[in-house]
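Asker: My questions concern the predicted model and sequence given below.
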Amino acid sequence: YLHDYMPAIRGLSDKTIETYKQSLKTYLRFLREEKGLEDEDVSFEAFARDNVKEFVVWLKGQGASARTVNLRITSIRSFLKYCGQEDFELRGIYESVCQIQKLKEEKHPILYLQPEATAAILSAYDAKSKKHRRNRMMLILLYDTGARVQELADLDIESLHIDAPNPFVTIIGKGRKRRNVPIMKKTV
């Protein structure tokens, strides 16, 4: 599941796979601490809906945020979906766990930099050295495209289409999805 299916079939990134792995390890820790099940004794019955619901309560008791709890539920569902596809008899466990409601996540408003703050950040990098020019350009590109830092780090020369009539950057985002993002002529 973690070594073949997720990277090859689903095309998930290493970071996503590591997050899912951590979620499953956390569930195994719950089973050990709360149910007295050692790893080698865990069977699919341990993934019963009631156990997963107790896991949610346990996570909240550990101080996990709603977002973390929901991520753990998603990881378990994904694993059980895979198992159900491999063995039809396990499909019922997956469907049962899918009935568990996710927690309501608090929505945080998106905060934007004011033009003065942006100018102050950019002024920290003058044009005197190559390093400063590079860092300034990276900040401008981040600001102009709205890209994540990792997305910017993954850019290569073929990603830049600055000679096009309407310049743009091809960004590879989460899930290895490509998107073309226009950039201002001033950035070019």
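Answerer: The structure has been received and is ready for your questions.
Asker: use CA for all of it now, contacts and neighbours both
Answerer: OK.
Asker: Is Met6 in contact with Thr19, as I believe?
Answerer: No: using C-alpha atoms under 8 Å, Met6 is not in contact with Thr19, being 11.8 Å away.
Asker: what separates Asp154 from Ile93, distance-wise?
Answerer: As judged by C-alpha to C-alpha, to the nearest Å, Asp154 and Ile93 stand 39 Å apart.
Asker: what does Ser123 give?
Answerer: Relative to Ile93, Ser123 is positioned 57 Å away (C-alpha to C-alpha).
Asker: Looking at these two, which is more packed in?
Answerer: Ile93 (20 against 11; other C-alpha atoms under 10 Å).
Asker: Identify the residues contacting Glu105.
Answerer: Glu105 sits next to Ala66, Arg67 when contact means C-alpha atoms under 8 Å, 6 or more residues apart in numbering.
Asker: residue boundaries of the strands in this protein?
Answerer: Per DSSP state E, the chain carries strands over the ranges 160-161, 168-172, 178-182.
Asker: so which of those gets nearest Glu34?
Answerer: The closest of those to Glu34 is strand 168-172. By C-alpha to C-alpha, the value is 41.4 Å.
Asker: now that closest one: how far from the chain's centre is it?
Answerer: Relative to its chain's centre, strand 168-172 lies at 19 Å (C-alpha atoms, centre = their mean, to the nearest Å).
Asker: Got another one to weigh against that:
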Amino acid sequence: MHRKELSYYVSGFFTQYLGNEAGLSINTIKSYRDAFILFFKYLEEAGICKISKLKMDTLNADNASGFLDWLEQSRGSSISSRNQRLAALKAFCCYVARKSPEESALCQGVLKIRVKKAPQRPVEYLSVDAVEYLLKMPDRHSTQGIRDLAMIALMYESGCRVQELIDLRVGDITFRSPNTVTLTGKGNKARVIPISANAADIIKAYLTSASICNMAHSVFVNIYDKPLSRSGVSYVLDKYGHMARKARSELYPSKLHPHILRHSKAMHLLENGVNLIYIRDFLGHSSVTTTEIYARCNPELKRKYIEQAGSLITESVEEYSESEKEALIDWLRKNI
């Protein structure tokens, strides 16, 4: 039986499988594409194989591991980026193994490579006072200022990801009580988030000022009427962060990144007693385990967890079944 080349599987993976069968988002597909571009670059730089001579055997565990180390050591990639590239290779190997079982042994070598654990950094977020002061920075009397104010207000109120903000269309916002915004997140999953009348009024004022009324039009655009880029959003936020820091340096870190408003909203909801399950749905997390990072990073919330845990423990521990004891221990281990 004639063995197919690596290029055959790569072509099918990107042109048919990822978008059609797996239903992955454009951003995930781009991330996978970048992973393969870097992998091929590594193979050439390391003298392993030229792109024009790629064979299926080239995708083996040794080359994949060498590639991951190269990302960290030669390109200075973070552990998170390294793991993202590995996820792309593993997704490809799963695809190949299903399509051609005879390649399973080769693919299993890559699939057995473990993700690298990264030290967990504390979640960076702003206090309520810091968010309120930041919202005072844009000049709401200019079109650009009202745009920036609307953008910052919406990022905080909705807890949206940067890409969700960039992809937002006018038709995704409902200006009637209750005012809502429909966000499309990872895996093309949509969620409807309520926003305050204040935020809705600011967004309406911006759209009117910018003469944007087409339902299919991007909400946040630059001076060329093109959707803001990720770097554009970062620039705007850091600009106002710099302005706010001049007057209230104690409230702000050295640089504001777009995700900080999402983190801030999550922390403020949690501090006000909102259930983690609701916050998970609000943020669009696939698992509450992801949301739990917010509970673990705040000493006061951790204390509340300990108190809650104490209320679960009675004098007669014998009344708990073995499975209940295990569940309680697992809960404590995750949250304290």
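Answerer: All right, it came through fine. Since the structure is predicted, the reported quantities are computational estimates derived from the model, not experimental observations.
Asker: The counterpart of Thr68 of structure 1 in structure 2: neighbour count?
Answerer: Matched across to structure 2, Thr68 of structure 1 falls on Ser81, judged by TM-score structural alignment. When neighbours are defined as other C-alpha under 10 Å, Ser81 of structure 2 has 15 of them.
Asker: mind listing what's buried in the helix or strand hosting Ser234 of structure 2?
Answerer: Ser234 of structure 2 belongs to helix 230-247 when assigned by DSSP states H and E. If you call a residue buried by 16 or more other C-alpha atoms under 10 Å, then helix 230-247 of structure 2 has these buried ones: Val233, Ser234, Val236, Leu237, Asp238, Lys239, Tyr240, Gly241, His242, Ala244, Arg245.
Asker: In structure 1, which residue sits furthest out from the middle?
Answerer: Lys128 (37.4 Å; C-alpha atoms, centre = their mean).
Asker: any idea what that residue aligns with in structure 2?
Answerer: By TM-score structural alignment, Lys128 of structure 1 lines up with His141.
Asker: again with Glu106 of structure 1
Answerer: Matched by TM-score structural alignment, Glu106 of structure 1 corresponds to Pro119 in structure 2.
Asker: what does Glu34 of structure 1 give?
Answerer: Glu34 of structure 1 maps onto Ala46 in structure 2, by TM-score structural alignment.
Asker: That match - how many residues pack around it?
Answerer: So Ala46 of structure 2, with other C-alpha under 10 Å, has 14 neighbours.
Asker: how about Ile171 of structure 1, what's its partner in structure 2?
Answerer: Matched to structure 2 by TM-score structural alignment, Ile171 of structure 1 sits across from Leu183.
Asker: what do you get for Leu2 of structure 1?
Answerer: Using TM-score structural alignment, Leu2 of structure 1 sits opposite Phe14 in structure 2.
Asker: Of the strands of structure 1, which is nearest Leu59 of structure 1?
Answerer: Going by C-alpha to C-alpha, the one of the strands of structure 1 nearest Leu59 of structure 1 is strand 168-172, 33.1 Å.
Asker: Average offset of the closest one relative to structure 2?
Answerer: Here the mean offset of strand 168-172 of structure 1 against structure 2 after fitting is 1.3 Å, by mean C-alpha distance after the TM-score superposition for structure 1.
Asker: and that strand with strand 178-182, angle?
Answerer: Between strand 168-172 of structure 1 and strand 178-182, the angle formed by their directions is 150 degrees, by axes from the mean of the first three to the mean of the last three C-alpha atoms, to 10 degrees.
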